[in-house]
Structure formats: structure tokens, C-alpha cells
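Asks: When you get a sec, could you give me coordinates for this:
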Amino acid sequence: MQSVKKVASIALSVVMWIIILVAALYAFTTLATREDGSVSDIAGFTPLAVQSDSMAPTFNKGDLIIIQKCDTSKLEVGDIVTFHAIIDNEYALNTHRIAAIDEVNGMRSFTTKGDNNDVADTHIISDGDIVGKYVFALPQMGKVMDFLSSSMGFLIVIVLPMLLFFIYQVYHLIVVGMNLRRAMAEEDRLAAAAAIVDAEGKGAAATVTADNAAEQLAQAEAKLEEARRLKAEAEAAMNATKQEGTDGE
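Replies: The predicted structure is shown next:
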């Protein structure tokens, strides 16, 4: 029974760690772009969910890509980069391959193109637009992040399990507290019982001691009585001897 509880506890801990890691990943994917235009990262790495098939088959819509901060001066044609862009009149991050690099008066500009697009991007980007360089992709994990981005997904996958785990921990603490109180009560009961047994043992020992004293006193009285008897007999014999001597004279 104890082994089953131990396995269940370990399994629950593993599940909670997975939820925590997923929640952390969710936070960085859904909140990656800040209002000031900067991008959050973990040790220089940022996870992003892919929203289109413009880079297929390198990676597809629904994948999760990992990008890394880079030195833009070392970028070359063929590198895949993530950059700030305006898509459908909205601010967004886009990830395409560098198709050409131009340099004018020491300032570099980049022409990008999606592997699955027929034409290059119309917006020419500069060093300041580039967020990072593509490292690798996790197939279909972007869908998980998109689901977590929704209110229902966040509630089901993160909030609800954490709430259940919190309730379980509270219940566990209550059970532990009750068991501790029962153990303390049982310990007190055993201590009281031991005290009673000890007292009874001492009483029995005292009774035995009193009985021995009474027995010894009786024996002493008997010996004293025997001594008195012998003394009386001796005195009687002496008196008889004296009487005989008087009669002879």
C-alpha cells in the first residue's frame, strides 16, 4: 500500500512539473513580444508558434520554432531569421530566409523570402529589425501553445490542474495533521497506561515487603517466646536444685 502511494506521489509530482514547464513555455510564447518591441528570451533563446506555411517544408504552420539572439553582422544569405514586420496592417514577428544582403555606406539591409513563397518579401529589413536566428523546430508543438493561448486552454491545462494540485496539498496537510494528532493522543494514552502499570508494580512490591516484615516479626516473636520458655525452665530447675540441698541438711 505504501509503495502504491509513493508511486502515485511521484507521478503527481512529475505531472505538476510538466504543467509548470508548459506554463513557462506558454508565458514566453504568448508574451514573447512586449509593448516596447523587444522580445523575451530564456538564456538568449525564444520559442515562437508558427502561424503560416510560408516556410514549408522547413517548418510548417502549427510547429514551434526556437530562435536565438545573434550578431547580425555575421548573418549570411541562406540564414533563417525572425524579424519585426507589418502583416495585414498589424505588428507581428515573421520568420523567413535571407535571400539577399545589400550594404550602402556601411549600413546593411536584408531581403527575405519564405521557402514556400513565389516572391520575396516587399519589406526590406535592417539590422535593428532582426530579433534572432532560427535554430530548430518542434513539429506541431505550436498548436499546443496556441491552445494554451486561448482562455479555455489556459484554464483546462494550467489553471485547473494547479487548482486541483493545491486542493490535494491542502487535503494532504489536513490528513497529516490529523494523523499526527492521533499519534500524539495514542502516545499519551500509552504513557498513561505505562504509568498505571508502574504504579501497580510499585504497590505490589510494597505489599510483598510488608508481608515479609510481618512474617519476620512473627518469627522473631516465636523465637522470643521460645527463649522465655527455656529461661523459665532453667529457673525452675535451679530452684528445684536449691530446694533439694536445703532438705538434705
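Asks: When you work out contacts or count neighbours from here on, use the C-alpha atoms and nothing else.
Replies: Noted.
Asks: Now do the helices in the protein.
Replies: Taking DSSP state H as the criterion, the chain contains helices spanning 2-30, 141-149, 151-154, 160-248.
Asks: and those as a markdown table, adding mean neighbour count and distance to residue 115?
Replies: A markdown table is the format used below for the helices of the chain (neighbours: other Cα atoms under 10 Å; distance: least, Cα to Cα, whole Å):
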| stretch | mean neighbour count | distance to residue 115 |
| --- | --- | --- |
| helix 2-30 | 14 | 23 |
| helix 141-149 | 20 | 19 |
| helix 151-154 | 14 | 31 |
| helix 160-248 | 12 | 40 |
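Asks: another one to check against the first:
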Amino acid sequence: MDKWFRRIDTLLLLGALSFVLFFVMPAFFGIRPVRVLSGSMKPEIVEGDMVYIQSCREEDVQTGDVIAFENGNGQMVLHRVIRREEEGFITKGDANDREDFQPVSAEDLIGILAVRFPKGSWLYEMMSSKTMRRVLLLSGLVRIVVYFFRRFSR
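Replies: Next up is the predicted model:
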């Protein structure tokens, strides 16, 4: 029984560490994990991919970079910069026929694509689900109870 408890405990601990490593720690470095929900950047970036967006300054963005920005509806968009004009960046999804309607201003710029994990959004969905958070919280509480029980029952 104790052997199985340790195995389950180890798996839960690895899950918690994975969550911190993939979704909490990047924020300390200005990196934001994002699930790709549309196919506008096919074939390079497809629905279900997981991308990490690095915050950046307007000056850091070059033609050809993939940037994340907020569109007029308040939604995050991930498109490629095709040129820079006075009004801002002109962007286009790789799979789209035309450029985006409005230039991306410095205020709307969220960041630049840092890393892409093909089909990685399943990990994000699993780790950020309410059920997983409850399991990780419960496992933490169990670890604390077991620690104190072992420490003070001798």
C-alpha cells in the first residue's frame, strides 16, 4: 500500500512541477503560453498547437516575425508581419489571401512568437482544467497531512 501511495504521490508531484514549469515560470520571463484556435497561420502554425509569446518592444519586431496582437474585438491574433508603415505593422495570416484590415499599433502589440509546440494545446487544456487543479491541490494537502502525521506520530 505504501509503495503505491508513493508512486501516485510522485506522479502527482511531477504533474504539479510540470504545471509550474510550463505555465507559471514563463510569466516571470515575460512569456505567455497560448493555445492556437484558428488555422490562419497554416501550414507553419495549426489549430491545436501551443505557442509561447515573448513580450517585446515595437523596435524588436522585424518583417517576417510572427506577432501576437489584440484586434479591434479584443481578441488575440497571431499573424506574420509583412511590412511596417507609419500607422503600424501590416500583418497577414499565412493561410489568408489578403492582409489584415487594420495596421497593428504599438499599443495592440502583445509580443513575438518565441516557441511553438506542435499539437501541444492538449497539455494546456489538461493542466489548466478545474479537475486537474483540484487533484493537484488535494495531493498537496495530502502531502502536508502525511508529513505531519509521520512527524508527530512517533
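Asks: Next, format the helices of structure 1 as TSV and append distance to residue 110 of structure 1.
Replies: Converted to TSV, the helices of structure 1 look like this (distance: least, Cα to Cα, whole Å):
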stretch	distance to residue 110 of structure 1
helix 2-30	25
helix 141-149	27
helix 151-154	38
helix 160-248	45
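Asks: contacting residues for the most centrally placed residue in structure 2?
Replies: By Cα atoms, centre = their mean, structure 2 has its centre lying nearest to residue 33, at 1.3 Å. By Cα atoms under 8 Å, 6 or more residues apart in numbering, the contact set of residue 33 of structure 2 is 22-23, 26, 50-53.
Asks: which of these line up with contacts in structure 1?
Replies: Among those, the contacts conserved in structure 1 (both residues aligned by TM-score structural alignment, their matches' Cα atoms under 8 Å) are 22, 50-53.
Asks: so what corresponds to the residue nearest to the centre of structure 2 in structure 1?
Replies: Alignment note: residue 33 of structure 2 maps to residue 47 in structure 1; criterion TM-score structural alignment.
Asks: Check the gap between that match and residue 24 of structure 1 for me.
Replies: Distance, residue 47 of structure 1 to residue 24 of structure 1, using Cα to Cα, to the nearest Å: 11 Å.
Asks: before we move on, what about residue 102 of structure 1?
Replies: 39 Å.
Asks: if we can go back for a sec, which ones among the kept ones among the contacts of residue 33 of structure 2 map onto strands?
Replies: Under the assignment DSSP state E, these contribute 50-53 to strands.
Asks: mind putting the residues you listed in JSON lines, distance to residue 112 of structure 2 and neighbour count included?
Replies: Shown next, in JSON lines, are those (distance: Cα to Cα, whole Å; neighbours: other Cα atoms under 10 Å):
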{"residue": "50", "distance to residue 112 of structure 2": "14", "neighbour count": "23"}
{"residue": "51", "distance to residue 112 of structure 2": "10", "neighbour count": "23"}
{"residue": "52", "distance to residue 112 of structure 2": "9", "neighbour count": "22"}
{"residue": "53", "distance to residue 112 of structure 2": "5", "neighbour count": "23"}
